[in-house]
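Engineer: with the sequence up front, the predicted model follows.
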Amino acid sequence: MDFGVVMRYIPMFFTGIKLTIFISIAAIFIAVIVGLLIYFMKASSIKIGGFHFLRVIAFAFIEIMRGTPLLLQVLIAYVLVGMLPMSSELPSNFAAIIASIAAIGLNSSVYIAEIFRAGIQSIPKGQMEAARSLGLTHLMAMRKVIMPQAIKNILPAIGNEFVADIKGSSMAYVLGIAELTFTAKVVQGATYRGLEPLIVSAVFYLILTFSLGRFVGWTERRMQQDDRY
């Protein structure tokens, strides 16, 4: 193997890293918001004619996201973005980035919803009962009592999901977005080297995920130490 010729394209890989990180951050932001919404829809007691329609919508969404490939979701999102009235005024690359962020974020949101459920249910029921006995509404008790305690269990798990989104962002290459995986394919064509660009791309992914994984682990240990005092 000859990595010398590939090293000349390192600036392209750094550009790909920036786009990979941007897509991942935007996707996890969407995932947290939608995931929290899905959790409350699943926990909702609202009925219309005795029918828990919010729970059914949340259940259907979760099954669709879990039961279909992420790659297919990215392609569907790209087509849907292209059907929007203002899509003709957007640069094609920008539309592809929006579609990738939306697909990866929505796919991740169903797992974030489960993280919220596990984190909130880890808080003893007596906490909610005590808050309600003090006159707080259910929403106020969730915001002021339950969520501040549950966040210590939720944040490390969301960090792990962020790691998964970094790897999932590689699916964006099918839309021609110049993230890490697409950059490796471009360098393959420019250098006629099949393996070396892929290895360089894999090393960068490993550096990103390993560093973030260690940071998540450090954060979790700090939170556990705070609980002891």
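Structural biologist: Nice, I can see it.
Engineer: CA only for contacts and neighbour counts going forward, please
Structural biologist: Fine.
Engineer: what's the closest non-adjacent residue to G16?
Structural biologist: E179 (4.0 Å; C-alpha to C-alpha, 6 or more residues apart in numbering).
Engineer: quick one: that neighbour and S170 touch, right?
Structural biologist: Yes: using C-alpha atoms under 8 Å, E179 is in contact with S170, at 7.1 Å.
Engineer: give me the common contacts of those two.
Structural biologist: Shared contacts of E179 and S170, defined by C-alpha atoms under 8 Å, 6 or more residues apart in numbering, comprise T20.
Engineer: here comes the other one, which I'd like you to weigh against the first:
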Amino acid sequence: MAGTYPDETTVERSTSDGLVTDRRVKWFGVGVAALFTAGVFFLLYWILSDYVDYDLLASIFPRFLDAYVLVLKIVIASSVLSLVGGVMVGLGRVSRTTFTRSIATGYVEFFRGTPLLFQIFIIYLGIPAFWPPGQFPISNWNIPTAVIALSLNHAAYAGEAIKGGIGAVPDGQMEAARSLGMSYIDAMREVVMPQAARNALAALGNDQVILVKDTSLLTVIAVPEIMSVFRNVNSNQFDAWTPIVLVAVAYLAITLPLGKLVRYLEGRAEWGETDA
């Protein structure tokens, strides 16, 4: 009959003579996943049992804890500043004023088009060069450099996420708000931006996870963060795997809760809700 479709049994029977069927592909995927998982657990067991010095692990733990707390402070400050800056950049990217839009675009192109390490060196070495030697007013400049560089860099990515979120809001939303007598600013604040924030939530959350991992670059300017402690321990003890365990735990202790928070916010915003 026209408009009818074969059921699953018919489709399975029609492909039963071939080597590739849906069921075989399914179980092949399950087998590969199981082998991979078993391999990972075996590797972890092997490393933890044969290559980790637990006495050394206990002795260096306080140093990694201090580094973890420092990284957490830098991440919190940089995340807040990058999100605030990202909203400003995103609004600039969709501005109806050509000059504002051009400035925001130039900002995004520079900070996305140059390495973060390069930007760190510009701030860490370039800004003090404006003062005569030895007269730069900030003695401990590496921590402010870390926050400024991470904030400026990730504000560009957050701005693009906000721009994409605004672009995903139907034009009719703005038109409906304006037809009700709302100004452009009020319509953006009350109607467009709440929807844009929901649309951009996944991209913003992913960028904040990347920000956490980008703190590893701060070792080049002598910030006593997690990777700096790892390098010091490894160079002094000639033991790589023992501090690596703490490095992994420290980063995952930030990124896993952050990912869970993003998923929670997505659920509260009914992310991915489809029309009935």
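Structural biologist: That came in fine, so what should we check first? No experiment lies behind these values; they were computed from the predicted model shown.
Engineer: hang on, the earlier thing: of E179 and S170 of structure 1, which one has the most company?
Structural biologist: Neighbours of E179 of structure 1 and S170, each counted by other C-alpha atoms under 10 Å, are more numerous for E179; the result is 26 against 21.
Engineer: how much space separates the equivalent of the more buried one over in structure 2 from G39 of structure 2?
Structural biologist: Aligned by TM-score structural alignment, E179 of structure 1 pairs with E225 of structure 2. Using C-alpha to C-alpha, to the nearest Å, E225 of structure 2 is found at 31 Å from G39 of structure 2.
Engineer: what are the boundaries of the helices in structure 1?
Structural biologist: Listed in chain order, the helices of structure 1 (DSSP state H) span 4-7, 10-43, 53-67, 70-82, 92-121, 125-133, 138-141, 147-168, 180-191, 196-228.
Engineer: now distance to V174 of structure 1 too, for those, in a markdown table please.
Structural biologist: Compiled in a markdown table, these are given as follows (distance: least, C-alpha to C-alpha, whole Å):
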| stretch | distance to V174 of structure 1 |
| --- | --- |
| helix 4-7 | 22 |
| helix 10-43 | 14 |
| helix 53-67 | 19 |
| helix 70-82 | 8 |
| helix 92-121 | 10 |
| helix 125-133 | 47 |
| helix 138-141 | 43 |
| helix 147-168 | 12 |
| helix 180-191 | 8 |
| helix 196-228 | 16 |
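Engineer: just say which of those is most tucked in.
Structural biologist: Of those, the one with the most neighbours on average (mean count of other C-alpha atoms under 10 Å) is helix 92-121, at a mean of 22.
Engineer: now that helix and helix 53-67, what's the angle there?
Structural biologist: Helix 92-121 of structure 1 and helix 53-67 meet at an angle of 120 degrees, taking axes from the mean of the first three to the mean of the last three C-alpha atoms, to 10 degrees as the criterion.
Engineer: so which elements touch helix 92-121 of structure 1?
Structural biologist: helix 10-43, helix 53-67, helix 70-82, helix 147-168 (3 or more C-alpha pairs under 8 Å, 6 or more residues apart in numbering; DSSP states H and E).
Engineer: could I get these as TSV with distance to I97 of structure 1?
Structural biologist: Output for those, formatted as TSV (distance: least, C-alpha to C-alpha, whole Å):
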stretch	distance to I97 of structure 1
helix 10-43	7
helix 53-67	19
helix 70-82	9
helix 147-168	13
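Engineer: among those, which is nearest A95 of structure 1?
Structural biologist: A95 of structure 1 lies closest to helix 70-82 among those, at 6.6 Å (C-alpha to C-alpha).
Engineer: how near is L56 of structure 2 to S216 of structure 2?
Structural biologist: For L56 of structure 2, the distance to S216 of structure 2 - C-alpha to C-alpha - is 22 Å.
Engineer: how about the most centrally placed residue in structure 1, what does it touch?
Structural biologist: Taking C-alpha atoms, centre = their mean, the centroid of structure 1 lies closest to I28, which sits 3.4 Å from it. Counting by C-alpha under 8 Å, 6+ apart, I28 of structure 1 touches 105, 108-109, 161-162, 165.
Engineer: with structure 2 overlaid, how far apart is stretch 147-159 of structure 1 on average?
Structural biologist: Stretch 147-159 of structure 1 differs from its equivalent in structure 2 by a mean of 2.6 Å after superposition (mean C-alpha distance after the TM-score superposition for structure 1).
Engineer: how far away is the aligned residue in structure 1 for A58 of structure 2 from L134 of structure 1?
Structural biologist: Alignment note (TM-score structural alignment): A58 of structure 2 maps to M7 of structure 1. Per C-alpha to C-alpha, M7 of structure 1 is found 64 Å from L134 of structure 1.
Engineer: tabulate the contacts of I28 of structure 1 in CSV, adding columns for distance to V79 of structure 1.
Structural biologist: CSV is the format used below for the contacts of I28 of structure 1 (distance: C-alpha to C-alpha, whole Å):
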residue, distance to V79 of structure 1
G105, 17
S108, 20
S109, 21
E161, 26
F162, 25
D165, 21
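Engineer: the residue lying closest to W141 of structure 2 once chain neighbours are set aside and M174 of structure 2, how far apart?
Structural biologist: Computed as C-alpha to C-alpha, 6+ apart, the closest residue to W141 of structure 2 that is not its neighbour in sequence is Y124, at 7.1 Å. Relative to M174 of structure 2, Y124 of structure 2 is positioned 43 Å away (C-alpha to C-alpha).
Engineer: go on, K26 of structure 2?
Structural biologist: K26 of structure 2 is 46 Å from M174 of structure 2, where distance means C-alpha to C-alpha.
Engineer: and what of F130 of structure 2?
Structural biologist: For F130 of structure 2, the distance to M174 of structure 2 equals 46 Å [C-alpha to C-alpha].
Engineer: again, but for L81 of structure 2
Structural biologist: In terms of C-alpha to C-alpha, L81 of structure 2 sits 28 Å off from M174 of structure 2.
Engineer: equivalent analysis for T242 of structure 2, please.
Structural biologist: Applying C-alpha to C-alpha to T242 of structure 2 and M174 of structure 2 gives a distance of 56 Å.
Engineer: over to R268 of structure 2?
Structural biologist: Taking C-alpha to C-alpha, one finds R268 of structure 2 at 24 Å from M174 of structure 2.
Engineer: which residue in structure 1 lines up with N199 of structure 2?
Structural biologist: With TM-score structural alignment as the criterion, N199 of structure 2 matches N153.
Engineer: contacts only, for that match.
Structural biologist: By C-alpha under 8 Å, 6+ apart, the contact list for N153 of structure 1 reads G119.
Engineer: at 10 Å what do you get?
Structural biologist: Shown in contact with N153 of structure 1 (C-alpha atoms under 10 Å, 6 or more residues apart in numbering): 115-116, 118-120, 122-123, 147, 220, 223-224.
Engineer: all set now, cheers.
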